[in-house]
Structures are given as structure tokens and as C-alpha cells.
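**Student:** Here is a sequence together with a model predicted from it:
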Amino acid sequence: MDILTSLVENNDGTFLLGGYAQTGVAGSIKKDSKINDYVAIKISVEGEELWKKTVCSNGEDLLKKVIETRDGGYLMGGYL
């Protein structure tokens, strides 16, 4: 993750880190062409990665906020 934009302590004591990361663009003419993708990483209290999810579109994706919902799910908000 290149830029951390959100940190949530979950009800079960774990943490959710949200932000965005630069990734290479497949099939790009420019070798160094990069775009941003949403990244969410759930970690334990000890800092162990439990899971990682990436969300991307064909353009710049800038995740601004992640929140835990009442049913234990997550909402991700930002720009696509």
C-alpha cells in the first residue's frame, strides 16, 4: 500500500487498513505507466495480515475511507 487513508478498529479487535497503491498498467505503451487501485488489508492485533483485497477500474482509483458496517461487512468510498 502506497498511501494509507483509513484505519478502522473492528469489533473483533482486528484492524482494517485502507488506502491506495500504484500498480503497473497491463498493455501500456509506457513502461513506467502506473495507476492507483483501492487496497484494503485486514490485520490482527499482532500485525499479521489476515486478508487483502484490491479493487480497480480502468482509471485512477483513490480510496478515501473504509468503514465497518453493523453486519460486519465493509464499505469503501473514494474516487474511481
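**Tutor:** That came in fine, so what should we check first?
**Student:** contacts, neighbours, all on C-alpha from now
**Tutor:** Noted.
**Student:** Would you mind listing the buried residues in stretch 37-55?
**Tutor:** Asp37, Tyr38, Val39, Ala40, Ile41, Lys42, Ile43 (16 or more other C-alpha atoms under 10 Å).
**Student:** Over to that stretch now: how far is its first residue from its last?
**Tutor:** Using C-alpha to C-alpha, to the nearest Å, the end-to-end distance of stretch 37-55 comes out at 6 Å.
**Student:** Gly19 in helix, strand or coil?
**Tutor:** For Gly19, the assignment made with DSSP: H, G, I helix; E, B strand; the rest coil gives strand.
**Student:** also this one, for the comparison:
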Amino acid sequence: MFRNTIQRDAAKQIVQSTLLTPLIRKNELAVLLNVSTKTIERWTKNEFLPPPFRTKAGRTIGWPEHQLEEWSVIMRR
């Protein structure tokens, strides 16, 4: 999959930083944004929100806090 160790190391760092970052679950995000969880699902499907972090099995865990902070800065522009 990765052609060299630099790419593999970079991928590991991204995964590790994501795992160490607090994750915001869908219901928490809905409360923060004052919308329904169905709206969160729709925004994710339509790529209005960044994709949530998922396990290898495909189960959604939540959004890394830093990712949502970056998203909110972009949306304010």
C-alpha cells in the first residue's frame, strides 16, 4: 500500500494524533451545533461536514476535536 517508509510513518502519525485527540460523538455535535442528529448524518453524507473517524470495521466513533475546529474556521469565512 505505502511505497516507502516515509509515507508509512506519516500515516502512523496521523492515526496516532487522531486517536489521542478527543473525539466528539454525533449526539454531542448535534447539541453543539443546535441541529438534529439526522442533520449531522445528512451533512456528513453530503460532505458538508468532514468525515468522522471510523474503526477498521467501519464503525463510526466520532469527529476529532481539532478537525471540527478547522472546519468551523473555514465555515466562518
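**Tutor:** Okay, I see it. Keep in mind the model is a prediction, meaning the values are calculated, not measured.
**Student:** Need the TM-score from the superposition.
**Tutor:** TM-score of the superposed chains, computed with TM-score structural alignment, normalised by the length of the second structure, equals 0.24; 35 aligned residues with a C-alpha RMSD of 3.7 Å.
**Student:** Can I get the buried residues of stretch 37-55 of the first structure in CSV including secondary structure and distance to Tyr79 of the first structure?
**Tutor:** Formatted as CSV, those follow (DSSP: H, G, I helix; E, B strand; the rest coil; distance: C-alpha to C-alpha, whole Å):
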residue, secondary structure, distance to Tyr79 of the first structure
Asp37, strand, 10
Tyr38, strand, 9
Val39, strand, 13
Ala40, strand, 15
Ile41, strand, 18
Lys42, strand, 21
Ile43, strand, 24
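**Student:** give the contact list for Asn26 of the second structure.
**Tutor:** Small correction: residue 26 of the second structure is Lys, not Asn. Thr37, Ile40, Gly62, Trp63 (C-alpha atoms under 8 Å, 6 or more residues apart in numbering).
**Student:** thought the second one was touching Ala30?
**Tutor:** Pointing back at Ile40 of the second structure there. Yes. Under the criterion of C-alpha atoms under 8 Å, Ile40 of the second structure is in contact with Ala30, at a separation of 6.5 Å.
**Student:** which parts of the biggest strand by length in the second structure are buried?
**Tutor:** In the second structure, assigned by DSSP state E, the strand with the most residues is strand 60-64. Within strand 60-64 of the second structure, the residues scored as buried using 16+ other C-alpha under 10 Å are Gly62, Trp63, Pro64.
**Student:** Could you pull out the strands in the first structure for me?
**Tutor:** Going by DSSP E, the first structure shows strands at 3-9, 15-24, 34-43, 49-55, 62-68, 74-79.
**Student:** about what we covered before: columns distance to Ile14 of the second structure on top of the contacts of Lys26 of the second structure, output as TSV?
**Tutor:** Below are the contacts of Lys26 of the second structure laid out as TSV (distance: C-alpha to C-alpha, whole Å):
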residue	distance to Ile14 of the second structure
Thr37	27
Ile40	24
Gly62	16
Trp63	14
